[in-house]
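K.L.:
have a look; sequence and predicted model below, questions after that.
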Amino acid sequence: MKIRKPDGFKSEKLIVLPDHILMEASSHPLVRPLYVTDTGYFPRALHHYRERPEGSEAVIVIFCMEGEGWYRLGSGRAQPVGQGQAIVIPARTSHAYGSSEEHPWSIYWWHFKGEQTEAFFEGFGLGPNPGHQSGHEPVHESGHGPEAEEATTHVSESDEWNNIGVGAPGTSDGGDLTVPPSRPVKTAASLPVTLPPDKARQLTELFQEGYALLEQGYTLNHIIYVSQLAHHLAAILRLCRLQPQDGIFRHSQHDITQTVRYMMDRLEGTVTLKQLAAQARVSVPHFTQRFKEATGYSPIDYYLRLKIQLACRHLDLTGQSVKEISHRLGFQDPYYFSRLFKKIMGKSPSEYRGTRKG
């Protein structure tokens, strides 16, 4: 008979805050948006298994520090979870998860509630998820994936794209090109999130700090402090989710961070969409799709916004004219630069420079 254990592991840590204390604390404005109801650490949790057909009232976050495990949402397929990966299970969503028998996982875990929980974990099957693809929809609280929503503010005009070395939108080199991949893909909402070593260390430290404080008592001040740690944890996961999770970039030893670095190294020149896809070692359609899913912007939109951010620093810190700055950043037409600046910043370069800061 297969052994299954929900808890009871050697050296485990476990805290479940009492309902009556949480009810009172959750009315505080610094706790209300997001707070921890349960948290724990299960080391080398052999035979660990939990199944909740009706789901949990809380959002569950599990971080695998070492070893291996798996999880399943709704009637979907089980997904493997490995060292350095985190999963987010939406509230009221049928799920199951468990440890590998061969390489038992060691996990930190949290249960979260709060008025803004969906906003904090947006993209993990909670709230809008613009990048999801039909065929692999994440499981949501209602059991259905929402329609994709476009949230990008486009800044291109067909005659203006040529000024920065790219074709008009809609062409094979256009910045607004969004071509669905030829096969269904899994999205960041339905896959574990891989954390870089520094972020994995931060997540571990956040658990240890919060757990140690709650051990000293469930006072309102302690709960407020742990609630703020929860904000930090959610922000880390949100940032890490922006990296591609389906292996398209990972297979080529590339990620979005490298692409952004490539852009930033060339802010005083020009780049094309083909160049960006080539340095990522993927096709233009797949690169565009993945980049937009990760950032919310098409690659060239993002590149232009980086240019305008640098323009702001030049306006703030140098005495160069608008024309000089526009030429320095690779814009041959200062009038186009000024129009683009106003679209992104909400005011002209001259108005921006005249705004009191600090």
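P.N.:
Nice, I can see it.

K.L.:
only C-alpha atoms from now on, for both contacts and neighbour counts.
P.N.:
Noted.

K.L.:
which residues of this protein fall in helices?
P.N.:
19-25, 117-120, 158-161, 197-215, 220-241, 248-251, 256-264, 273-280, 284-295, 299-317, 322-328, 334-345, 349-354 (DSSP state H).

K.L.:
which one of those lies closest to Thr93?
P.N.:
helix 117-120 (13.3 Å; C-alpha to C-alpha).

K.L.:
buried set for the closest one?
P.N.:
Within helix 117-120, the residues scored as buried using 16 or more other C-alpha atoms under 10 Å are Thr117, Glu118, Phe120.

K.L.:
quick one: stretch 93-106 to chain centroid distance?
P.N.:
Computed by C-alpha atoms, centre = their mean, to the nearest Å, the chain-centroid distance of stretch 93-106 equals 23 Å.

K.L.:
list the buried ones in that stretch?
P.N.:
Of the residues in stretch 93-106, Thr93, Ser94, His95, Ala96, Tyr97, Gly98, Ser99, Ser100, Pro104, Trp105, Ser106 count as buried by neighbour count, 16+ other C-alpha under 10 Å.

K.L.:
swap in stretch 232-251?
P.N.:
Neighbour counts using 16+ other C-alpha under 10 Å place 232-234, 236-238, 240-245, 248-249 of stretch 232-251 among the buried residues.

K.L.:
separation between the closest residue to Glu160 other than its chain neighbours and Asp159?
P.N.:
Spatial nearest neighbour of Glu160, excluding adjacent residues (C-alpha to C-alpha, 6 or more residues apart in numbering): Tyr336 at 7.0 Å. Per C-alpha to C-alpha, to the nearest Å, Tyr336 is found 10 Å from Asp159.

K.L.:
take a look at this one as well, against the first:
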Amino acid sequence: MNRPPAAAPAQTSDWPLSGQGERVLLPQTLLASLAGHPLSKAFHPLAFGYYPRASGHRMARRHPADDIVIYCVEGCASVSLGEHRTSVHAGDLLYLPAGQPHSYEADPRQPWSLFWMHLGGEEAALQLRQLFGAHSLLHPGLHERLLSDFRALLDSTRGSHQLSAYLHAANLCRTILSYAALLLSQPREARSGLDIDTLHLHMQTRIHDRLTLADMATLAGQPSRYQFIRDYRAHTGQTPVKAFLHMKVARACYLLETSRLPVADIAQQLGFDDPYYFSRLFRKATGASPAQYRKQGMAPPRQDL
């Protein structure tokens, strides 16, 4: 049986990656496998990545071959799509169709942080048109779950060149877009006071860092750290510091389950310079060491760190 031809390698930007920036380009052999597999031939990634605070990031494509989706989680950028010019802000989802000339440039004062996907497959353009309709820009808003799915996409192929990992990545691309469609179908609710969802998104964005209580209060727009702790505990039943540690442990669980990265590398990715301290924290949260968790498969971490 003849295998369908694979897409050409993705036309990604060459923006220099910073410390937490990531860019994953699928090799031609994997693209060929995805193009011929029944689970992915209709819709699969060609490349994906994350650019944090992408100062100087700009790109112009006269004849783009890929369908591109960008989720802006911070800052802003200007975008030209054909004759139309618009601005992209945090919480916006941008669609750049294959074949339509476009350009974009990060705002020099508030450069955007963006997750991005180059997409291909027999039904990629059709499925994207169904989501975006006649629009190139949608506003699902900033949501922790949407950011977590993009993070899971980046984590899905880490340390693995197996086809199964990339089939999982293809499914995550679908999940991201279907969840965005669900968010767009929900009525907007006015929010006042502490915005937990937006705060959690900022915490997820900085999961590789070591945030202090003062840092989190600033992200939440709360001038008083003590009032911030009280408000956060009233909403969630735990302190923000414990919640952030729980996010790190949950991410570690995912990486232990889906990658072959050494424990020390996982610890370093999550902002822990000392892998032994990370292991003690992990054991306290899950009841098992990272090595035991990876070997046996365990339940998700407890909330009472």
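P.N.:
Everything's here; your move. This is a predicted model, so every value here is computed, not measured.

K.L.:
overlay them and tell me the TM-score.
P.N.:
Overlay of the two chains. TM-score (TM-score structural alignment, normalised by the length of structure 2): 0.54; 178 aligned residues with a C-alpha RMSD of 2.4 Å.

K.L.:
sorry, back to before: which of the buried residues of stretch 232-251 of structure 1 lies closest to Pro43 of structure 1?
P.N.:
Distances from Pro43 of structure 1 to these, taken by C-alpha to C-alpha, are shortest for Leu233, at 20.2 Å.

K.L.:
now the spatially closest residue to Leu131 of structure 2 that is not a sequence neighbour: how far from Leu163 of structure 2?
P.N.:
Leaving aside its sequence neighbours, Leu131 of structure 2 sits nearest to Ala181 (C-alpha to C-alpha, 6+ apart; 6.6 Å). According to C-alpha to C-alpha, Ala181 of structure 2 stands 28 Å off from Leu163 of structure 2.

K.L.:
ok, now Ala90 of structure 2?
P.N.:
Counting by C-alpha to C-alpha - Ala90 of structure 2 and Leu163 of structure 2 are separated by 33 Å.

K.L.:
re earlier: how many neighbours does the residue nearest to Glu160 of structure 1 have?
P.N.:
Around Tyr336 of structure 1 there are 16 other residues, counting by other C-alpha atoms under 10 Å.

K.L.:
map it across to structure 2 for me.
P.N.:
Alignment note: Tyr336 of structure 1 maps to a gap in structure 2; criterion TM-score structural alignment.

K.L.:
so what corresponds to Leu26 of structure 2 in structure 1?
P.N.:
In structure 1, the residue matched to Leu26 of structure 2 (TM-score structural alignment) is Leu17.

K.L.:
correction: His57 of structure 2
P.N.:
Checking TM-score structural alignment: His57 of structure 2 goes with His48.

K.L.:
isn't its match up against Gly8?
P.N.:
No: using C-alpha atoms under 8 Å, His48 of structure 1 makes no contact with Gly8, being 9.1 Å away.

K.L.:
sorry, back to before: the buried residues of stretch 232-251 of structure 1: which two are farthest apart?
P.N.:
His232 and Ile248 (28.4 Å).

K.L.:
re the thing from before, closest to Pro349 of structure 1 among the buried residues of stretch 93-106 of structure 1?
P.N.:
Pro349 of structure 1 lies nearest to Thr93 out of the buried residues of stretch 93-106 of structure 1, by C-alpha to C-alpha, at 48.8 Å.

K.L.:
and Gly56 of structure 2, what does it touch?
P.N.:
Trp15, Glu105, Ala106, Pro108, Pro111 (C-alpha atoms under 8 Å, 6 or more residues apart in numbering).

K.L.:
and those, which is closest to His168 of structure 2?
P.N.:
Nearest to His168 of structure 2 out of those is Trp15 (C-alpha to C-alpha; 26.6 Å).

K.L.:
what about the equivalent of that closest one over in structure 1, distance to Ala91 of structure 1?
P.N.:
Aligned counterpart of Trp15 of structure 2 in structure 1: Asp7 (TM-score structural alignment). As judged by C-alpha to C-alpha, Asp7 of structure 1 and Ala91 of structure 1 stand 20 Å apart.

K.L.:
more crowded one of the two?
P.N.:
Neighbour tally, Asp7 of structure 1 and Ala91, criterion other C-alpha under 10 Å: the higher count belongs to Ala91, 24 against 18.

K.L.:
can you tell me what the more buried one aligns to in structure 2?
P.N.:
Checking TM-score structural alignment: Ala91 of structure 1 goes with Ala98.

K.L.:
go ahead and confirm its match touches Pro64.
P.N.:
Yes: counting by C-alpha under 8 Å, Pro64 is a contact partner of Ala98 of structure 2 at 5.3 Å.

K.L.:
quick one, strands of the stretch 51-200 of structure 1?
P.N.:
With strands called from DSSP state E, counting those that start in this stretch, the stretch 51-200 of structure 1 shows them at 59-66, 69-73, 79-81, 85-89, 95-99, 106-113, 193-194.

K.L.:
for the first one, give me every contacting residue.
P.N.:
Spelled out, that is strand 59-66 of structure 1. With contact meaning C-alpha under 8 Å, 6+ apart, strand 59-66 of structure 1 is reached by 81-91, 105-113, 117, 200.

K.L.:
corresponding residues in structure 2 for it?
P.N.:
Taking TM-score structural alignment, strand 59-66 of structure 1 hits residues 67-74 over in structure 2.

K.L.:
you'd agree Phe43 of structure 2 is up against Glu122?
P.N.:
Yes: Phe43 of structure 2 lies in contact with Glu122 (C-alpha under 8 Å); the separation is 6.5 Å.

K.L.:
for Leu81 of structure 2, give its distance to Ala60 of structure 2.
P.N.:
Taking C-alpha to C-alpha as the measure, Leu81 of structure 2 falls 10 Å from Ala60 of structure 2.

K.L.:
anything in contact with each of the two?
P.N.:
Common contact partners of Leu81 of structure 2 and Ala60 (C-alpha under 8 Å, 6+ apart): Pro101, His102, Ser103.

K.L.:
which of those residues lies closest to Ala214 of structure 2?
P.N.:
Ser103 (38.0 Å).

K.L.:
once you drop chain neighbours, what's closest to that closest one?
P.N.:
Nearest residue to Ser103 of structure 2 in three dimensions, chain neighbours excluded: Ala60, at 4.0 Å (C-alpha to C-alpha, 6+ apart).

K.L.:
Ser87 of structure 2 matches what in structure 1?
P.N.:
Per TM-score structural alignment, Ser87 of structure 2 is aligned with Pro80.

K.L.:
thanks again, I'm all set now.
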